[in-house]
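Student: the following comprises the amino acid sequence and a computationally predicted model.
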Amino acid sequence: MSSCSSDQSPSSSACGNIPLTPAQQQAAAVGAEQDWAAAKAFYDNLVSTKRPRPPKPQNAITVAVSSRALFDMVKDRKIYEEEGVETYVKYQEENENVPLKPGPAFYFVKALEQVNARLRELYPNDEELFDIVLMTNNHAQVGVRLINSINHYSLSIERFCMTGGESPIGYLTAYLTNLYLSADSEKVQEAIEAGIASATMFTANKDIPYCDKQLRVAFDGDAVLFSDESEQIVKEHGLDRFFEHEQMNENKPLAQGPLKGFLEDLGKLQKKFYAKDERLDCPIRTYLVTARSAASSGARVLKTLRSWGLEIDEALFLAGAPKGPILVKIRPHIFFDDQMFHIEGAQQLGTVAAHVPYGIGQKYYKSKPKDDTVKK
C-alpha cells in the first residue's frame, strides 16, 4: 500500500498519484473560495477584536519564518540536542507562559507589520499585504509557548505550520510562500533548490537600533538579485576579464537571481504609497549594497533593474570594500548576501544578515559564522 505525500499539487488526488479531472479541480477551487468566505465572515463578525483579518493568501506577500528565526531558541535547541525530544517538549510545556526572546528575524517581522498598518490606513479593503506564517518542525505541544510568545509581543501571526519533526519545506508551496527565513541552513538550501526565495538567518553580534517607522531591506547584487553569471567570470577568469565582459554586455540584462521576486514584491507595495503621494514618507526603503565597481561594472546592474521595471532607493557600489561599515549606517532590518565573509562582516558590526546559498560562490567559501542559531 502506497503512502500519501504531504506536498501534492492541487491537480492531484489526496495521495498525489491520481490526477484530478477538470471538473474535480473546479470543484476544489470552489470549495477553497467557500472556505475563505467562511473565514472572512468569521473575522468580520468579531466586532470587538483588535486583530486585523489576515489577507487572502492568493493576494498576500507571504513570508514564512521558522521559530528559531523569529525567536531566540538557542537554549531550547541545546536541550533538544542533548536530552532528546521528550525532555524538550516537557521543558516547553513547563515554560509555556515564559515568552521567548526575540530572534534574528523578529524586528524584520515587526517592520513588515508596521508596513501593513500603514497600508490598511490608506487602503482599508485591500489585501495586498504581508502575511507572516510560522513554519516550524516543532511538535504541536510546543505551539502553546509559541502562541503565547507571539501574543506577548502583539505580533499578527495567525497561520502556523508545525510538522512534528518532519521537514516543513514541502508545505512552502502550499502556503504560497514568497520568502522563507530559517536558522537551518540545510532547509534553506532545500527551499532554494525548489525555487523558493530563502535565506539562513544569523544573529548580529551587537545590538544596534532599528528604525521603527520604515522597513529597510538591503540586497547584494550578484547571486542574490541577479544570477551568478558574472560572478562565474570573476571566479574562473579574474577581474580584468569580468570588467571586459560587463562592459561588452552592458545593455544585456542579467538573468534574475533568487531574491529578485521579493524586491519586486516590495516595489509593488512602494507604488501603493507613491499613488497616495507618500513617496517621501514611504515606510519601505530598499538598498543595493554590492562589491561591484560603479564605473567598470555598475551600469549593467542599473540597466538590468530598469529593464525589469524595478526601482532601488539607494545603490552603493563598494569596489571590493567591506560592507559592514556601510550597513551600520543603513541599519537594515535584514541584509541578504550570498558570500559568507560578507555575512560575517555584517554580523560582527551589528547587522542581522541572511545568507542566500546560491551560485558559484558557495564552492569557494565554506566558512560559517560562529552563531548558535544555525546548529543542528
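Tutor: Cool, the structure landed.
Student: every contact and neighbour count from this point should use C-alpha atoms.
Tutor: Noted.
Student: isn't Arg176 right up against Gln58?
Tutor: Arg isn't right for residue 176; it's Leu. Yes. Under the criterion of Cα atoms under 8 Å, Leu176 makes contact with Gln58 at 7.3 Å.
Student: how about the strands of this structure, start to end?
Tutor: Listed in chain order, the strands of the chain (DSSP state E) span residues 61-65, 71-72, 101-102, 130-136, 159-162, 177-182, 198-202, 215-219, 284-290, 314-317, 334-337, 353-355.
Student: which parts of stretch 108-120 are buried?
Tutor: Phe108, Val109, Lys110, Ala111, Leu112, Glu113, Gln114, Val115, Asn116, Leu119 (16 or more other Cα atoms under 10 Å).
Student: so how far is Cys161 from the second one?
Tutor: When Cα to Cα, to the nearest Å is applied, the distance between Val109 and Cys161 equals 17 Å.
Student: just the last one next, same as before
Tutor: As for Leu119, its distance to Cys161 is 26 Å (criterion: Cα to Cα).
Student: putting a second one here so we can go through both:
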Amino acid sequence: MVSTVQNSDVKQKDEDQAVVVAVTFAAVFDAEAEDDRDVYRLGVALPLLQVLQRVNERLLEENPVEHQLFDIILITTETRQQQQSSSIINSTRHHGLEVGRFCFSSEDDFIESLAHNNVQLFLTTDGNEALQATQQGVPSALLDKNSASCPSDQLRVVLCQDATIQPNADSSGASKKSAQSFLTLLGQIRQKFGMFNSPLCFTIVTSCGGKDSCCSALKSLRSLGVSVDEAYCLGGAPRGPILSILRPHFLLSDGFSQLEG
C-alpha cells in the first residue's frame, strides 16, 4: 500500500516538467534523536536538500515562470515513523525544508512508490535499497557522512565513466536508459546558466585509459546534452583521493548504486 501526501506548505511543482528526487527519511532525519518540540534532528541529506533548493531559487531568478525545478519527495517505509507522520511534516516545516510530498509505503512496496511518483533519482543511506531501485530502472545513489560535510551553493555532481558512459554488463537496459534520461535532464538545467557562476557543476572522472578515453567520455556526455565543467583522467589510479578533494554531493557511479569516498 502506497500513500502520498502533498505538503501544503510548499508550492507544488509541475508534474510534467519537474525533476523528481526521492530521499529516504533515514537520510533526512536522525530517527533516534527527537527533542521536546516533537521535531527530528537533521541527518546527512541536509546539505544536498539545501543546495537543491538553492538551484531552484537560481532557476526562478533567471526565469520566474520556470517549471523545470527539482521536486523533493520524502519516503519512509518504517511503520513507527508512519504513525508519527505529523512529526515528520512538522520537522520539515521547522527546518525550512522544501519537501513537496511525503510518501508512506511498506518495505515490499517501496519500489512501487518510486514508480508511482515518477522518481528520477533515489537517494538513500541503505545500500540494499539503492541496489533494488537501480535494478528496477531508477537511478540511485548513496549518501553518507562525507556528503554531510560539504555545504555549498553549488550542486556538485561527479560522473564516472564506468557507469555513465559504459554501464556495467549487469545493469539492465531500463537502468541504462533511465540513467541517460536523468543525465539529460540535469544537462538541460545546466544549460540554463552561463559558463561561470552556475549553481550546478558537472565533473567527470575516468578511472582507466588515457586521454583518448577521457575525450570519448566527454563526447558521449555531450551527445546527451551534458556540458562538463571539469574532467580528470586518472589512468588507472584510485579515484578516492580526487573524490576527497572534489567532495561531490553525490557520485553517479557503478550503476548509480554507490557513493565512494
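Tutor: That came through fine. Everything numeric here is computed off the predicted structure, so don't read it as measured data.
Student: overlay the chains and give the TM-score.
Tutor: Aligned and superposed, the two chains score 0.83 in TM-score terms (TM-score structural alignment, normalised by the length of structure 2); 252 aligned residues with a Cα RMSD of 3.1 Å.
Student: out of the buried residues of stretch 108-120 of structure 1, flag the one nearest to Tyr88 of structure 1.
Tutor: Val109 (26.0 Å; Cα to Cα).
Student: for the aligned partner of the closest one in structure 2, what are its contacts?
Tutor: Matched to structure 2 by TM-score structural alignment, Val109 of structure 1 sits across from Leu49. By Cα atoms under 8 Å, 6 or more residues apart in numbering, the contact set of Leu49 of structure 2 is Leu97, Glu98.
Student: pick the most deeply packed of the strands of structure 1.
Tutor: strand 198-202 (a mean of 30; mean count of other Cα atoms under 10 Å).
Student: related to what we said a few turns ago, more neighbours: which of Leu176 and Gln58 of structure 1?
Tutor: Leu176 (17 against 11; other Cα atoms under 10 Å).
Student: map that one onto structure 2.
Tutor: By TM-score structural alignment, Leu176 of structure 1 lines up with Asn118 in structure 2.
Student: now do the contacts for its match.
Tutor: Val20.
Student: same thing but 10 Å
Tutor: For Asn118 of structure 2, the contacting residues are Glu15, Asp16, Ala18, Val19, Val20, Val21, Ala22, Glu112, Val138, by Cα atoms under 10 Å, 6 or more residues apart in numbering.
Student: again, but for Met1 of structure 2
Tutor: Going by Cα under 10 Å, 6+ apart, Met1 of structure 2 touches Phe104, Ser105, Ser106, Glu107, Asp108, Asp109, Phe110, Glu112, Ser113.
Student: which one is the third one nearest to, not counting chain neighbours?
Tutor: Right, Ser106 of structure 2. Excluding the flanking residues, the one nearest Ser106 of structure 2 by Cα to Cα, 6 or more residues apart in numbering is Thr77, at 4.9 Å.
Student: what's near enough to touch Lys90 of structure 1?
Tutor: Glu96, Gln141, Val142.
Student: distance of it from Arg145 of structure 1?
Tutor: Distance from Lys90 of structure 1 to Arg145 of structure 1, by Cα to Cα: 11 Å.
Student: same question for Pro332 of structure 1.
Tutor: Distance of Pro332 of structure 1 to Arg145 of structure 1, given as Cα to Cα: 29 Å.
Student: of these two, which one has the most company?
Tutor: Pro332 (26 against 19).
Student: to which residue of structure 2 is that one aligned?
Tutor: That one, Pro332 of structure 1, aligns with Pro248 by TM-score structural alignment.
Student: same thing with Ile192 of structure 1?
Tutor: In structure 2, Ile192 of structure 1 lines up with Thr134, judged by TM-score structural alignment.
Student: which ones are touching that match?
Tutor: With contacts defined as Cα under 10 Å, 6+ apart, Thr134 of structure 2 is in contact with 111, 121-122, 128, 140-141, 171-172, 174-176, 178-179, 255-257.
Student: so what's the spatially most central residue of structure 1 up against?
Tutor: With distances taken as Cα atoms, centre = their mean, the residue of structure 1 nearest its centroid is Leu179 (3.6 Å). Taking Cα under 10 Å, 6+ apart as the contact definition, Leu179 of structure 1 lies against 61-65, 132, 172, 191, 196-199, 258-259, 261-262.
Student: where's it relative to Ala197 of structure 1, distance?
Tutor: For Leu179 of structure 1, the distance to Ala197 of structure 1 (Cα to Cα) stands at 5 Å.
Student: ok, Ser230 of structure 1 next?
Tutor: 20 Å.
Student: who's more crowded, those two?
Tutor: The neighbour count for Ser230 of structure 1 versus Ala197, taken as other Cα under 10 Å, is higher for Ala197 (23 against 18).
Student: which of the contacts of Leu179 of structure 1 lies closest to Tyr153 of structure 1?
Tutor: Ile132 (14.3 Å).
Student: tell me the contacts of the closest one?
Tutor: Shown in contact with Ile132 of structure 1 (Cα under 10 Å, 6+ apart): 54, 60-65, 109, 112-113, 155-160, 177, 179-180.
Student: give me that answer again for 8 Å
Tutor: Ile132 of structure 1 neighbours (Cα under 8 Å, 6+ apart): Thr62, Val63, Ala64, Val65, Val109, Ser156, Ile157, Glu158, Arg159.
Student: so the second one makes contact with Leu129?
Tutor: No. With contact defined as Cα under 8 Å, Val63 of structure 1 and Leu129 do not form a contacting pair (10.5 Å).
Student: from Leu234 of structure 2, how far out is the aligned partner of Ile132 of structure 1 in structure 2?
Tutor: Using TM-score structural alignment, the equivalent of Ile132 of structure 1 in structure 2 is Ile72. For Ile72 of structure 2, the distance to Leu234 of structure 2 equals 34 Å [Cα to Cα].
Student: swap in Lys145 of structure 2?
Tutor: Counting by Cα to Cα, the separation of Lys145 of structure 2 from Leu234 of structure 2 is 25 Å.
Student: got it, and Ser8 of structure 2?
Tutor: Taken as Cα to Cα, the span from Ser8 of structure 2 to Leu234 of structure 2 is 47 Å.
Student: same check on Leu131 of structure 2?
Tutor: Applying Cα to Cα, the value for Leu131 of structure 2 to Leu234 of structure 2 is 26 Å.
Student: Asp153 of structure 2 too?
Tutor: Going from Asp153 of structure 2 to Leu234 of structure 2 by Cα to Cα gives 27 Å.
Student: go on, Cys103 of structure 2?
Tutor: Per Cα to Cα, Cys103 of structure 2 is found 41 Å from Leu234 of structure 2.
Student: cool, and Gln81 of structure 2?
Tutor: Distance of Gln81 of structure 2 to Leu234 of structure 2, given as Cα to Cα: 44 Å.
Student: what segments of the stretch 251-376 of structure 1 are helices?
Tutor: Counting by DSSP state H, counting those that start in this stretch, the stretch 251-376 of structure 1 has helices at residues 260-275, 294-308, 324-330, 340-348.
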